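Asks: Below are the sequence and a predicted model; questions follow.
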Amino acid sequence: MRYTMMNHYVIRFFLVCQLVLGAMFLPSIAAAVSQPEAQEAEPEKGPHRGRMLRDGNFAVELAIFETGVPPEFRVWVSDDGEPVSPDSVDLQVKLTRLGNVVDDIRFRAEGNYLRGDTVIYEPHSFVVTLIAHYQGKTYRWEYDNFEGRTLIGDGVAEAMGIATETAGSATLHQTIRVYGKLVYPPSAKRQIQARFDGVIKQMHVGLGEPVSKGQVLITVESNESLKTYQIQAPMAGVVSELFASAGEQTAGRTLLEVTNTGTLLAELAVYPADRHKVKTGAPVTLSINGVDAPLSSTVSGSRTSLRSDQARLFLADINNADGLLSAGLFVSSDIEVDTFEVPLAVKRSGLQSFRDFTVVYAKVGEEYEVRMLELGREAGPWVEVLGGLEPGTEYVTENSYIIKADIEKSGASHDH
């Protein structure tokens, strides 16, 4: 006796196509789902809320029991409506899971029922084959007990952007998110003064003008010798401040300022809860408004004093050779505080919720099925997996919500 849900898979397959791609692109699919087949009747339930399997007067109730124990099968047998002693029945159940993984379960008598010897691990999704021997006769049933499973053709999955990867080991980089701004390092600025007081005969540069090292900036006529001399740029940079003009006396004051814009410092505020985690040399990834690609650097040190809000400013050098960045820009940054290898991890983008579990969707052929996960540490795009998934499993990493929506639409129940 065989019960199947394949017709539901086909209907759901067409519905997903229509939902995601639109009826205007898939008119044939829209027509195919316009008159779905009548839904199969719910299977008969027994007094212990298990599934009733009948052959003439002989009946078996198969239930998953998990009150106070890990999930296990329990079976009650009756003949012509009367309970049958469990000692008089030889029973075996075979569960065929997705990917042809088979669990063989034997039973022993306990009280007025038969108790399975194997934990029924999640997901409870399999083809059930039950064979019972009673009074010289063999009874056999087979039915689908699927949950969290759906069928989507590879062509449709590709069109919907469903992407997969193989689960395996990964290097996790644990980071903390901090914020700050760009400033110039102290050595970036030079204030230019005249060596001997005199009259400024000529200003050779203007505000904002780039200068090279050794370039003439100012010509001065000495008050004592009445001879002219030139002031040259001590370094390459930009004229960032201009305090004097031709014809004025130098008078011992600062005449202009040159700033080397080739290097900036990111001042990153780290609060007490995370301060002990940040080490000199730690990798830093910075994001700046208006800059498409993130910038990479390392922690070069920190300010000795704390801010008024108790944050310490950690520093990271930023290459600004192209001159696109400016002091004062606000930045967000991820500082790496730990790196570790894990034997099994999945992409965070593939995670979904299913009942009370966090899951990914395993892919076998053109079928997808939930895998309930026990999760560990998180870092960046990765999450460590402690249980619920076998290494080497192909799983959905992108657009997994489409799989979830299709499964929820199918209404496949958790049959206990």
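Replies: Structure received. These numbers were taken from a predicted model, which means no experiment stands behind them. Residues are numbered from 1 along each chain as shown.

Asks: Only C-alpha atoms from now on, for both contacts and neighbour counts.
Replies: Noted.

Asks: Beyond the longest strand anywhere in the chain, next helix or strand please.
Replies: For the chain, the strand with the greatest residue count under DSSP state E is strand 330-347. Where DSSP states H and E defines the elements, the next helix or strand beyond strand 330-347 is strand 352-354.

Asks: now for that following strand, which elements pack on it?
Replies: On a contact count with 3 or more Cα pairs under 8 Å, 6 or more residues apart in numbering; DSSP states H and E, strand 352-354 meets strand 357-364, helix 400-410.

Asks: here comes the other one, which I'd like you to weigh against the first:
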Amino acid sequence: MNIRKNLLVWLTILHVALLAPLALASSGPAEAEAEPEKGPHRGRMLRDGEFAVELSIFEIGVPPEFRVWVTHEGKAVAPKDVKLNVKLTRLGNVVDDINFYAQGAFLRGDMEIYEPHSFQVSVFASYQGKRFKWHYDNFEGRTTIETAVAEAMEIQTGIAGGATLHQTIPLYGKLFYPPGASRTVTARFNGVITKSHITLGDSVKKGQVLYTVESNESLRPYQVTAPMKGRLTAVFAYEGEQANGQPLLEITDTSTLAAQLQVFPKDYAKVAIGAPVTLSVSGSDETLSGEVTYLAPGITDNQARTLWVSIQNVPESLTAGSFAKGLVEVATIDVELAVKKTGLQGFRDFTVVYAKVGEEYEVRMLELGREDDTWIEVLGGLEPGTEYVTENSYILKADIEKSGASHDH
């Protein structure tokens, strides 16, 4: 495992090292282009001779939209005299076609500029019979990682779609042997135990001979046999002793463990008989499954109610008295769109996943809903069928933060 981790670290360093010269080259002679000219409205200035367009993303009190101010020879141009169109080409060749209409002293775009604000921008304007056009990249939250490098870094992806959420609550308690798991054995007739065929802790089968007893009445020997399979958990009588109706031993079926878990008042109403339960036991790596079979009507001194959980396929290594944690399912919800929580990262003020198109990765700002331990519902910001990063997304976050891509308003 350490070798694998070291390899991943080395590959990450190598990836950064390979990209560094490109980053330096782009920030050298073109340093002036790294920070585009801003206009009086904090928008990007686009110039062609004496004709200039200031393109700004405005989002105060409204969803993000384009607003444009136009000047010619340094003087404001009436918005109605300019025809303007902007095309935004997003990752995956999705094109937003935006037209403009005059409003007051500016031109206003006719559609929302939804997140992420990451696209190739093409601006087309016409004024006094002349046509103008500009093209530039406005990328944020985007990076490129070669397939071989992504595979070596174990960057895994999945397809966004529907999921079933299994909401659970954690409960704590102990394992125990349920009623009927233990039985005591007595002799049919009074007499002397002449032979003991077992010792404490032995495993026995149903019908196996446990004792030989000589009857006090007939003076003939008879055998005491096991009424069930299990393990000898207590021995009360030995050779030479009288078997006069008292218990001789106890047999416990150790394959039928259950759990007693404590439910506190705020969760009383959430737990139902038959609810699935996943159990983990202290000192064991085993994950067990079962269901709620009984909810005690009374409460304990700490105001908890006790529920019983039957356990399926009990390993021989487990025993009564072990501490247990149970995740009890309290709701099952089908949602139309969900992503794995392991893919979530923070970006600006958003929670995001990274969409993958070819060898390019880009943030998708999510509106989130209900969740369970594995999945979280997506209410907006991601299209169904999108391939997104599910594992090791932190590598992409680090790569994007290193590049320092800005949010151009």
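Replies: Structure's in. What do you need? None of the values given here were measured: they were computed from a predicted structure.

Asks: As TSV, the helices and strands packed on strand 352-354 of structure 1 with mean neighbour count would be great.
Replies: TSV is the format used below for these (neighbours: other Cα atoms under 10 Å):
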stretch	mean neighbour count
strand 357-364	21
helix 400-410	19
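
Asks: For Glu66 of structure 1, find the nearest of these.
Replies: Among these, strand 357-364 comes nearest to Glu66 of structure 1, with 16.5 Å by Cα to Cα.

Asks: equivalent range in structure 2 for that closest one?
Replies: Aligning strand 357-364 of structure 1 against structure 2 (TM-score structural alignment) gives residues 350-357.

Asks: what do you get for stretch 124-137 of structure 1?
Replies: Matched against structure 2 by TM-score structural alignment, stretch 124-137 of structure 1 falls on residues 117-130.

Asks: contacting residues around that stretch?
Replies: 81-91, 131-142, 407-408 (Cα atoms under 8 Å, 6 or more residues apart in numbering).

Asks: From the chain's centroid, how far away is it?
Replies: Centroid separation for stretch 117-130 of structure 2 versus its chain: 42 Å, with Cα atoms, centre = their mean, to the nearest Å.

Asks: In structure 2, which residue range corresponds to the longest strand of structure 1?
Replies: Mapped onto structure 2 using TM-score structural alignment, strand 330-347 of structure 1 covers residues 323-340.

Asks: what's the mean distance for the matching stretch versus structure 1?
Replies: Comparison of stretch 323-340 of structure 2 with structure 1 after fitting gives an average deviation of 1.6 Å (mean Cα distance after the TM-score superposition for structure 1).

Asks: Give me the contacts around that stretch.
Replies: With Cα under 8 Å, 6+ apart, stretch 323-340 of structure 2 has contacts from 160-175, 259, 261, 270-272, 275-282, 374-379, 384, 390.

Asks: now do 7 Å
Replies: 160-175, 270-271, 275-282, 374-378, 384, 390 (Cα atoms under 7 Å, 6 or more residues apart in numbering).

Asks: Which of these are buried, as a PyMOL select command?
Replies: In PyMOL syntax, the buried subset of the contacts of stretch 323-340 of structure 2 is picked out as below (16 or more other Cα atoms under 10 Å):
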select buried, resi 160+161+162+163+164+165+166+167+168+169+171+172+173+174+175+271+275+276+277+278+279+280+281+375+376+377+378+390
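
Asks: Which secondary structure elements does the helix or strand where Val20 of structure 1 lies sit against?
Replies: Using DSSP H and E, Val20 of structure 1 falls within helix 6-21. Applying 3 or more Cα pairs under 7 Å, 6 or more residues apart in numbering; DSSP states H and E, we find helix 6-21 of structure 1 packed against helix 27-32, strand 149-151, helix 400-410.

Asks: Structure 2: matching residues for the last one?
Replies: Counterpart in structure 2 of helix 400-410 of structure 1, with TM-score structural alignment as the criterion, is residues 393-403.

Asks: now swap in the shortest one and tell me
Replies: Applying TM-score structural alignment, one finds that strand 149-151 of structure 1 aligns to the residue range 142-144 of structure 2.

Asks: what's the distance between that stretch and the middle of its chain?
Replies: That offset, for stretch 142-144 of structure 2, works out to 24 Å (Cα atoms, centre = their mean).

Asks: next one: stretch 326-333 of structure 2
Replies: Distance of stretch 326-333 of structure 2 from the chain centroid (Cα atoms, centre = their mean) equals 15 Å.

Asks: State the next helix or strand along the chain beyond the strand or helix carrying Ser122 of structure 2.
Replies: Assigned by DSSP H and E, Ser122 of structure 2 belongs to strand 119-127. Proceeding N to C from strand 119-127 of structure 2, the next assigned helix or strand is strand 130-138, under DSSP H and E.

Asks: quick check: angle from that following strand to strand 119-127?
Replies: For strand 130-138 of structure 2 against strand 119-127, the angle by axes from the mean of the first three to the mean of the last three Cα atoms, to 10 degrees is 170 degrees.

Asks: give the contact list for the residue minimising distance to the centre of structure 1.
Replies: When Cα atoms, centre = their mean is applied to structure 1, the residue found nearest the centroid is Arg348 (2.2 Å). Going by Cα under 7 Å, 6+ apart, Arg348 of structure 1 touches Pro381, Trp382, Val383.

Asks: Aligned to the first one, what sits in structure 2?
Replies: Read it as Pro381 of structure 1. Alignment note (TM-score structural alignment): Pro381 of structure 1 maps to Thr374 of structure 2.

Asks: Just say helix, strand or coil for Ala269 of structure 2.
Replies: Following DSSP: H, G, I helix; E, B strand; the rest coil, Ala269 of structure 2 is assigned to helix.

Asks: Tell me which residue of structure 1 matches up with it.
Replies: Using TM-score structural alignment, Ala269 of structure 2 pairs with His276 in structure 1.

Asks: burial of that match, as a residue count?
Replies: The number of residues packed near His276 of structure 1 is 10, by other Cα atoms under 10 Å.

Asks: same deal with Glu383 of structure 2?
Replies: 14.

Asks: just Lys279 of structure 1 next, same as before
Replies: For Lys279 of structure 1, the neighbour count with other Cα under 10 Å is 18.

Asks: tell me the SS of it?
Replies: Lys279 of structure 1 is classified as coil under three-state DSSP.

Asks: what sits against it?
Replies: For Lys279 of structure 1, the contact set (Cα under 7 Å, 6+ apart) is empty.
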